[in-house]
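Give the three-dimensional model of this entry:
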Amino acid sequence: MGWKGTMRSVVAAARAADREAQRRQKQDQKTQMIANSTSAVEDWENYVENLVSIHIAMVDMIDWQKIASQPGPREPVLGSGHCDRAEMALTKFKPSVFDFLRGGSAKLRALLEAKIDEAAALDQEQYQDALAAHAKAAAEWEDENEFAKRLLRGEAAAIRQVVEEMQSLSETDLVGTSIEFSFGVDFIHAMVKVHGDDIVPSTRRKQLASGRLSETKMPVGQFNELYQDYVSSVALKTAGDLFHILPLSEVYVSCMVTMLNSQTGYQELTPILSIHFVRDAFMRLNLHGIDPSDAMRNFRHAMKFSKTKGFSAVELLEPVETSAAGR
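Just a heads-up that it's a prediction; the model follows:
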């Protein structure tokens, strides 16, 4: 083969290698595009799922009935462990011909007898420490026992104290921006300032057969229903947390949002959902299987909603006391 033929072969091989490199690059780009699209769709789906399942994660249950009936701590008794061991050591002592190396048998016996007095003092010291610990534990038990009984009687001041100390009610940013509480005898009204409908994605994501990401405008009906489920999920979460930390038979929850008042022309904090939750009915719910909006039908509630317009203002189910603890 002449040099021209050799050059043609070299050029052809280079072009083939370049085409293969371009093919691999396009394949890598497609693989990355598919991976990015898959990840973007999964992120969207997870966000939407979290938005309508806030009610699934609740605070731990507190058994106030158990706390109220718990017996007080037992009083300590004076132990003799140190003294018993010291007396046993004296009982087992036997003089030996080698005792002179340690000062003699009489001296060794005297040391063992002296240790009995030291041991008795240690037993007494431990007993005094146990008495002090018991006094502290008894005082704590008395406070908790009495507090639990006040809660079980439905005292508003005790209910308020528990709510103010339980910061976990607003752990998640998805719940809203603030919660205010009104207290009555054996009931509580929680007013939750939820997020506006901008918390719902305005677009839908799906992955096409080609692997590409498709983003389309969220249909109005689906958008409004997602927001309705979000608000209902917040109401369920709030009621569930309150039932878990308080021995109440009923809880009122009202979800508020800033929206336009067509009569005044101003943006105002407006109730859009108000529910009277009853403990027995709530505890029978399968929270993992319910549709949040449909679950409202299990309780007396006020909600005006349409798929095309979304929420409208409602009246609170119960009058709210003016004194409220805000968070």
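
drop to CA atoms for contacts and neighbour counts, all remaining ones
Will do.

which residues of this protein fall in strands?
Taking DSSP state E as the test, the strands found in the chain are 178-184, 187-193, 203-207, 213-217, 250-261, 266-278, 300-302, 304-306, 310-312, 324-326.

can you give me how far the last one is from the chain middle?
In other words, strand 324-326. 21 Å (CA atoms, centre = their mean, to the nearest Å).

ok, now stretch 237-257?
15 Å.

ok, now stretch 274-286?
Distance, centroid of stretch 274-286 to centroid of chain: 19 Å (CA atoms, centre = their mean).

now the other sequence, so there's something to compare against:
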Amino acid sequence: MGWKGTLRSVSAELKRQSREADKRHRQRMKELEREEARDTVTEFENYLKDIISLHNECRASLDWSSIENESEPTAPINEKILTVLAEERLENYKPNIIVKLLKLESRRKSSLANKIEKARLDDEKNFAEADKKYKVSKRKWEKNQELIKRLKNDGNAVIEILQKHLEISDLPIGKDVQFEVSDDMQVDINLKVLSYEDVIPEKIYSLRQAGTLSTKKMPKGRGLELYQDLCVAL
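Model (predicted):
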């Protein structure tokens, strides 16, 4: 093959490789498009599911009866367990024959004596940590007991608890929430939700048979039905 033939072969091969690269690029773009479509539909469906199932989501409950009957935390005692063990090791130490022959008895006893001081420091450290935890628990217990006393006849305490454990940020469609407590300690919760336009999507997203994204306008009837379901769920 002459140089012209070689040149034609090289040119043809380069064109073939370019076509293959373009084909792979188009295929990859289609895959990305389908992947993005699946993500969009999944997010859309999850959003609709979330807004009509808010009543199924419940924050951790508070058992005030158990809290009221909770025993007061017990203050820790420094029993010096590690120190006692270290002292017993020194007191009961009996050198073996090799230690005696090498005259290491004094050194071994000195080492055991040093370990007593280390054990004492460790006992103090452990006690300090336990005492710190105790003080935190004691303050929490006292605060809870005081709060329980207030809850029995103080409406402001009830509102305080509700505001702490039922925040508007817990409701993705919540706009405002207010609490009122009557003289007989009955609680009214006034919840304002976002408007239809702020909650219900304008479009419906689904997947075509080919895996691409299909977009349609949200029918007014279905939108109102979703909004009604949302309000009933609350």
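
Give me the TM-score for these two chains.
Put the two chains on top of each other and the TM-score (TM-score structural alignment, normalised by the length of the second structure) is 0.64; 211 aligned residues with a CA RMSD of 4.7 Å.

re the thing from before, point out the most buried one among the strands of the first structure.
strand 187-193 (a mean of 24; mean count of other CA atoms under 10 Å).

Quick one: residues in contact with that strand.
154, 176-183, 235, 238, 248-257, 320 (CA atoms under 8 Å, 6 or more residues apart in numbering).

do that again at 7 Å, thanks
Defining contact as CA atoms under 7 Å, 6 or more residues apart in numbering, one finds that strand 187-193 of the first structure is touched by 176-183, 248, 250-257.

got the angle between that strand and strand 250-261?
30 degrees (axes from the mean of the first three to the mean of the last three CA atoms, to 10 degrees).

so strand 187-193 of the first structure corresponds to what in the second structure?
Matched against the second structure by TM-score structural alignment, strand 187-193 of the first structure falls on residues 186-192.

Determine how far that stretch lies from the middle of the whole chain.
28 Å.

now the end-to-end length of stretch 204-215 of the second structure.
6 Å (CA to CA, to the nearest Å).

what do you get for stretch 161-169 of the first structure?
14 Å.

circling back: save the strands of the first structure as CSV, and put in distance to residue 18 of the first structure too.
Listed next are the strands of the first structure as CSV, based on distance: least, CA to CA, whole Å:
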stretch, distance to residue 18 of the first structure
strand 178-184, 61
strand 187-193, 61
strand 203-207, 31
strand 213-217, 29
strand 250-261, 60
strand 266-278, 63
strand 300-302, 69
strand 304-306, 60
strand 310-312, 57
strand 324-326, 68
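
And the ones you listed: which comes nearest residue 165 of the first structure?
strand 324-326 (11.2 Å; CA to CA).

What sits closest to residue 79 of the first structure if chain neighbours are left out?
With sequence-adjacent residues excluded and distances taken as CA to CA, 6 or more residues apart in numbering, residue 79 of the first structure is closest to residue 123, at 6.0 Å.

I'd say that neighbour and residue 80 touch.
Yes: under the criterion of CA atoms under 7 Å, residue 123 of the first structure makes contact with residue 80 at 5.8 Å.

need the helices for the second structure, in chain order.
Here the second structure has its helices, by DSSP state H, at 3-51, 64-68, 81-91, 97-101, 105-151, 155-165, 196-199, 220-233.

Check which residues of the last one are buried.
Read it as helix 220-233 of the second structure. Buried residues in helix 220-233 of the second structure, defined by neighbour count with 16 or more other CA atoms under 10 Å: 223, 226, 227, 230, 231.

Distance to residue 43 of the second structure for those residues - can I get that in TSV?
Output for those, formatted as TSV (distance: CA to CA, whole Å):
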residue	distance to residue 43 of the second structure
223	17
226	16
227	18
230	18
231	21
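
May I ask which two of those residues are separated the most?
223 and 231 (12.5 Å).

Among the buried residues of helix 220-233 of the second structure, which one lies nearest to residue 45 of the second structure?
residue 226 (12.3 Å).

separation between the closest one and residue 44 of the second structure?
13 Å.

for residue 64 of the second structure, same thing?
For residue 64 of the second structure, the distance to residue 44 of the second structure equals 39 Å [CA to CA].

Neighbour count: these two, which is higher?
More neighbours surround residue 44 than the other of residue 64 of the second structure and residue 44, with 17 against 13 (other CA atoms under 10 Å).

Which residues are in contact with the more buried one?
residue 205.

can we see that at 10 Å?
38, 50, 201, 203, 204, 205, 206 (CA atoms under 10 Å, 6 or more residues apart in numbering).

For the third one, grab the count of nearby residues.
Translated: residue 201 of the second structure. Using other CA under 10 Å: residue 201 of the second structure sits among 15 other residues.

now do the one 10 residues further on
Residue 211 of the second structure has 16 neighbours, counted by other CA under 10 Å.

now do residue 110 of the first structure
11.

That one contacts residue 93, doesn't it?
No: the pair residue 110 of the first structure / residue 93 is not scored as a contact, 11.1 Å apart, by CA atoms under 10 Å.
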